[in-house]
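**Student:** Sequence first, predicted model second:
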Amino acid sequence: MNETCNIAASLPRLAQERPTQVAIHCPNGSGQYDSALTYAELDARSDAIAAGLSRYGIARGVRTVVMVRPTAEFFLVMFALFKIGAVPVLVDPGIEKRALKQCLDEAQPEAFIGIPLAHVARLLLGWARSAKRVVTVGRRFGWGGTTLAQIERDGAGARAQLADTQPDEVAGILFTSGSTGVPKGVVYRHRHFVAQIELLREAFGMQPGGVDLPTFPPFALFDPALGLTSVIPDMDPTRPASADPRKLHAAIRQFGVTQLFGSPALMRVLADHGEPLPGVQRVTSAGAPVPPEVVAKMRRLLPETAQFWTPYGATECLPVAVIEGRELQSTRQATEQGAGTCVGRPVPSNEVRIIRIVDAPIPDWSDHDVVPQGEVGEITVAGPTATDSYFNRDAATRAAKIRERLADGSERIVHRMGDVGYFDSEGRLWFCGRKTQRVETADGPLYTEQVEPVFNTVPYVRRTALVGVGESGRQRPVLCYELEAGAPVGAQAGIEAELRAHAARHSHTVGIDTFLRHPGFPVDIRHNAKIGREKLAVWAQKQTDG
């Protein structure tokens, strides 16, 4: 018999097959890991919480904000909500407070589950006023509702909980980080989560019994469905660039971690720390392109047999394509000469196509133009994990989704990634940057990922960012740059001369003659890796006007 279409459907089976295997290790905030859930405990306790939530009025289809730190309670709550068919709403708490309130207002939640600090903010800042059922994870003060502990007691001893959720039922609303625009609530259906698990299993060969260190908590939700043990790192997940590598290595040694997931910023932390990772067999990094030098350093720290994967995708569709570190390293020279960043080959079941760049909505697939191989265009994807809408954002949905009628008369949604790129003669996909961040000069467009890697090779330059100043179609390209912490005092003139020399050598960079040193680029909250070029463009405009 096929399992129910639900990310939690594998828990009862795993609880029977491997009841004593630890599903999740969580730190206590004091550097110790004294909290663990076995598969049997995760299944039984999430059943109890699911039953208690149902009795409290949080049931199938109820949109429920979850603002809980990555503790055991977070995973118990999430799996309980999945089991009863409620709809968790996840908003990154690190985003700007005004945007966070807007996200919660748009989601129109009917329930709110959070730690005490989240409830204080809810009351003071007017978050989620539509929520009539409130649950506190921890001590409840004067804001009413109930506590998670009481919910679990109320549901203790309940029979197994698992709603017969259907593939097209809404399973969750996940808000994007807003790093390249206003955060939007991506509607996930149960089939999307289940498909992600299968694609991850097949793409990376994940087998039950492995030990994972997922430094982005929502990714840990996939681990129980894959039969893995999750070790939640002792770090602030919204600031991976500030993670303490010694704590990460301590957890890796203590639990025998075999695989880890992290943003490029976290990979840099581990790479710069320089301590070998002898037991780690698989590293996965996503969220932004991983700098070639970081890949090279990480490869030297890992065993020869280990794999370093950099999947390409987005909240709306993940994974789209994957590339292993060895192949990525082999493309480094091309990247540094302006080819873009190779993100590998599409994951089977995905159909990736490149279309002509337009900024307007494309309602029907027949209204597009697929560009020839080697030509830069917008990346689109159709496949089992491609989501089909944003919650309460009809204009954004129209801008990002294309309806395609297939030969058999059925329809599917094609997602516009909002990224530009091309396919090479070997069928590999190359990422050239965000569509909205291209610079439209009088001589044609410039793409960030074809320009910046050329300049990132200059000694003492930490990273660069291409922005445009002026009217689209006649923009003036400006290269902003950061210096390494160890750059010699007074070296700026020589560095700018070298940047100019690089600009003259490459066809992708000819015409760039304005270089501005910036003290520290704005970056996204979630991964600390995506550069806020929109903010830099405003800054550059002021600098050039002056």
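**Tutor:** Good, I have the coordinates. Residues are numbered from 1 along each chain as shown.
**Student:** C-alpha only now, for contacts and for neighbours.
**Tutor:** OK.
**Student:** now residue 464, what's its secondary structure?
**Tutor:** strand (DSSP: H, G, I helix; E, B strand; the rest coil).
**Student:** That one and residue 481 touch, don't they?
**Tutor:** Yes. Residue 464 is in contact with residue 481 according to Cα atoms under 8 Å; the separation is 4.2 Å.
**Student:** Overlap in contacts, those two.
**Tutor:** Overlap of the contact sets of residue 464 and residue 481 (by Cα atoms under 8 Å, 6 or more residues apart in numbering) is empty.
**Student:** Find the helix or strand that residue 153 is a member of.
**Tutor:** helix 148-155 (DSSP states H and E).
**Student:** ranges for the helices of the stretch 1-150 of the chain?
**Tutor:** Under the criterion DSSP state H, counting those that start in this stretch, the stretch 1-150 of the chain carries helices at the ranges 10-17, 39-56, 72-84, 97-107, 116-125, 148-155.
**Student:** one more structure, for comparison:
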Amino acid sequence: MKSNGVQNISDHLYQSALKFPDKPMLLHPGKVSYKVFCKLVDAYATGFINSGIVKGTKTIVLLKPGVDFFATTFALLRIGAIPVMIDPGMGRKAMIQALANANAGAFIGIAKSMLLKYISPKNFKSVCIWISGGCCWDMQVKHLSTFRKKGGKNYEVAKTKPNDETAIFFTSGSTGPAKGVVYTKQMMEAQIAGLKNHFNYNPKEIDLCTFPLIGLFSMCLGLSVVLADMDMVHPARLQPEKLVLNIYWYGCTYLFCSPVVLQKLAEFCVQENLKLNSLKRIMTAGAPVTPELLSNVARVISDEAQIHTPYGATEALPVTDINHKELLHLYENSPNYLNGICVGYPLEDIKLKVVPISDEAIKKIEDVEECDKSEVGEIVIQGENVSQGYLNDQLADKLSKIAAESGNLLWHRTGDLGRIDDKGRVWYYGRKSQRVQTETKVLFTIPVEAVFNRHPQVERSALVGVVANGKTEPVICIQAKKGTHKSEKLVDELKELALQQELTHNISEFIFVKKFPVDARHNAKIHREKLAEWAQKMRK
């Protein structure tokens, strides 16, 4: 990976400020140019240094998306400190447990988050520096506002090496405890290059930001950013008309969002007969994207616009890509998801293999054979944009990383199941940990659930395994659509659907759940482990 004169990730931001100083970096809320924003970053960097935050200091950041959030993050990167990012939507208990593992030395957050210092002192005993983004109620707490008022630059930019830890981003915790993913400078550079080269990002674009991490990358690429008028912690609560106004008012050309955001936006535009003609590229990821959703979105954008459904994870962004026109053609004559979800082709700099399913550690990539074409196995990947390790988690590293040939970059086991078709496209079948192994077969969540999701009265379904007489049996949890209730007729119809497919013909037990537990970030990743525990209790 060539450095392009970049010795620090934040250099991308400053290079943009030199090229077009008066160009808006943030258009909403408030208008801030690249030049003015960099001055704010300098002020914060100076304040952090004076407060004792130095190169290598892990620093928890719990600020709301906005000028202070982005300026704080870039200032930490500028001085070589390591921002630690986590999604508060996972819940306070899970968040505290995850952050306790960070062993952070500093904490920067909104005033309310300062309460963690007293709520759970043992989990934050390593934190010596507390900086508040709000009003002061503790004389020990320093303020971002103080740094902003003092201004000025009095620090040295940290020179970072490719393998230096640069940031920590926690996984969503949707399939287990949240893990801290270590981002190195090389990994972040590769992600920036991938967005620029594969997706053709350019400084003329205007990004409607619904997810702060992607906003950071957009700023590194010189885009103007509009922060969406929505609660980014709870995207399902958004009011789509506000996003439409964001797009119309600022002429947004690019949008990255989760499928739940895109669905609400598309439904509103179809209902109101609105067109989003300024959008040239939409990227949606984090959960399955249905053909119906793609069709609806295609109705409200221009014919030239592209909808991308890239596949990736916190450990690697992005891994594959495909556009909506090819997807709609693929699904034209095929029942939805009975053969998995197509997530596209591996990106140019990604090596991707499918290996036999195993819950055991794999020491060397030479120890495993690749699956045959169209055989379902675990997706493993290698590339410069792929994380090489987790934060203070040797067990996760052991189970998720595979040594490569000749000391090259480690391979990462995604924990996702899939296959590769004869065209080189990857098809996703669900999480490895959520497969159900019976005495006679292995059942995967995506194709099994697709059988029952076709019923017009089913909102969504979830495959889980329950143990009876020492044997694992498949059970389908059903979340019915609003206004629909469990009935003998509905259960009989679901059983009939099961009998129509070889895959599901032995499934006959259905448990109705009022509302599925899902992740806050995408409102779509079903916590099947919780449903399995509940279903097991129902059996007793």
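**Tutor:** Looks like it came in fine. Please read all numbers here as calculations on a predicted model, not as lab measurements.
**Student:** Overlay them and tell me the TM-score.
**Tutor:** Taking TM-score structural alignment, normalised by the length of structure 2 as the basis, the two superposed chains have a TM-score of 0.95; 532 aligned residues with a Cα RMSD of 1.8 Å.
**Student:** quick revisit: which stretch among the helices of the stretch 1-150 of structure 1 comes nearest residue 233 of structure 1?
**Tutor:** Closest of the helices of the stretch 1-150 of structure 1 to residue 233 of structure 1 is helix 72-84, at 12.4 Å (criterion: Cα to Cα).
**Student:** so the closest one aligns onto which residues of structure 2?
**Tutor:** Helix 72-84 of structure 1 corresponds to residues 67-79 in structure 2, going by TM-score structural alignment.
**Student:** check the fit of that stretch onto structure 1 and give the mean distance.
**Tutor:** With mean Cα distance after the TM-score superposition for structure 1, stretch 67-79 of structure 2 departs from structure 1 by a mean of 0.6 Å once superposed.
**Student:** and the helix holding residue 153 of structure 1, how far out from the chain's middle?
**Tutor:** 32 Å (Cα atoms, centre = their mean, to the nearest Å).
**Student:** Let me see the contact set for the aligned partner of residue 427 of structure 2 in structure 1.
**Tutor:** Taking TM-score structural alignment for the superposition, residue 427 of structure 2 sits opposite residue 430 in structure 1. Counting by Cα under 8 Å, 6+ apart, residue 430 of structure 1 makes contact with 339-344, 421-424.
**Student:** Once you drop chain neighbours, what's closest to residue 430 of structure 1?
**Tutor:** residue 342 (4.2 Å; Cα to Cα, 6 or more residues apart in numbering).
**Student:** Now do the contacts for that neighbour.
**Tutor:** Per Cα under 8 Å, 6+ apart, neighbours of residue 342 of structure 1: 323, 328, 331, 335, 428-431.
**Student:** May I ask you to confirm that it belongs to a helix?
**Tutor:** No. Using three-state DSSP, the secondary structure at residue 342 of structure 1 is strand, not a helix.
**Student:** Tell me the residue in structure 2 aligned with it.
**Tutor:** Match for residue 342 of structure 1 (TM-score structural alignment): residue 342.
**Student:** how close does its match get to residue 320 of structure 2?
**Tutor:** Distance of residue 342 of structure 2 to residue 320 of structure 2, computed by Cα to Cα, to the nearest Å: 10 Å.
**Student:** who touches both of these two?
**Tutor:** Contacts common to residue 342 of structure 2 and residue 320, judged by Cα under 8 Å, 6+ apart, are residue 426.
**Student:** okay but residue 48 of structure 1 is in contact with residue 150, surely?
**Tutor:** No. With contacts counted by Cα under 8 Å, residue 48 of structure 1 stays clear of residue 150, the gap being 10.5 Å.
**Student:** Between these two, which is the more surrounded one?
**Tutor:** Counted by other Cα atoms under 10 Å, residue 48 of structure 1 and residue 150 do not tie: residue 48 has more neighbours, with 25 against 16.
**Student:** Apart from its neighbours in sequence, what residue is nearest the more buried one?
**Tutor:** residue 155 is the one closest to residue 48 of structure 1 (Cα to Cα, 6+ apart), at 4.4 Å.
**Student:** do you know how far the one you found is from residue 515 of structure 1?
**Tutor:** Taking Cα to Cα, one finds residue 155 of structure 1 at 63 Å from residue 515 of structure 1.
**Student:** Endpoints of stretch 512-520 of structure 1, how far apart?
**Tutor:** Termini of stretch 512-520 of structure 1 sit 21 Å apart (Cα to Cα).
**Student:** Does residue 363 of structure 1 touch residue 400 like I think?
**Tutor:** No. With contact defined as Cα under 8 Å, residue 363 of structure 1 does not reach residue 400; the gap is 9.4 Å.
**Student:** Looking only at neighbour counts, state which of those two leads.
**Tutor:** The neighbour comparison of residue 363 of structure 1 against residue 400 (other Cα under 10 Å) goes to residue 400, with 23 against 15.
**Student:** Now for that one: which residues touch it?
**Tutor:** 361, 415-418.
**Student:** Just the buried ones from those residues?
**Tutor:** 415-418 (16 or more other Cα atoms under 10 Å).
**Student:** wait, which of those is closest to residue 263 of structure 1?
**Tutor:** Out of those, the member with the shortest distance to residue 263 of structure 1 (by Cα to Cα) is residue 417, at 19.1 Å.
**Student:** so who does that closest one touch?
**Tutor:** So residue 417 of structure 1 contacts 314, 378-381, 400 (Cα under 8 Å, 6+ apart).
**Student:** Sort out which one of these lies nearest residue 349 of structure 1 for me.
**Tutor:** residue 381 (10.2 Å).
**Student:** Quickly find the element holding that closest one.
**Tutor:** strand 377-382.
**Student:** and that strand, what does it pack onto?
**Tutor:** Counting by 3 or more Cα pairs under 8 Å, 6 or more residues apart in numbering; DSSP states H and E, the packing neighbours recorded for strand 377-382 of structure 1 are strand 351-355, strand 411-423.
**Student:** orientation of the shortest one relative to strand 411-423 in degrees?
**Tutor:** So that's strand 351-355 of structure 1. Strand 351-355 of structure 1 and strand 411-423 are oriented at 70 degrees to each other (axes from the mean of the first three to the mean of the last three Cα atoms, to 10 degrees).
**Student:** Now do strand 351-355 of structure 1: everything it contacts.
**Tutor:** Looking at what lies outside strand 351-355 of structure 1 - Cα under 8 Å, 6+ apart - the contacts are 320, 346, 368-371, 376-383, 421-423.
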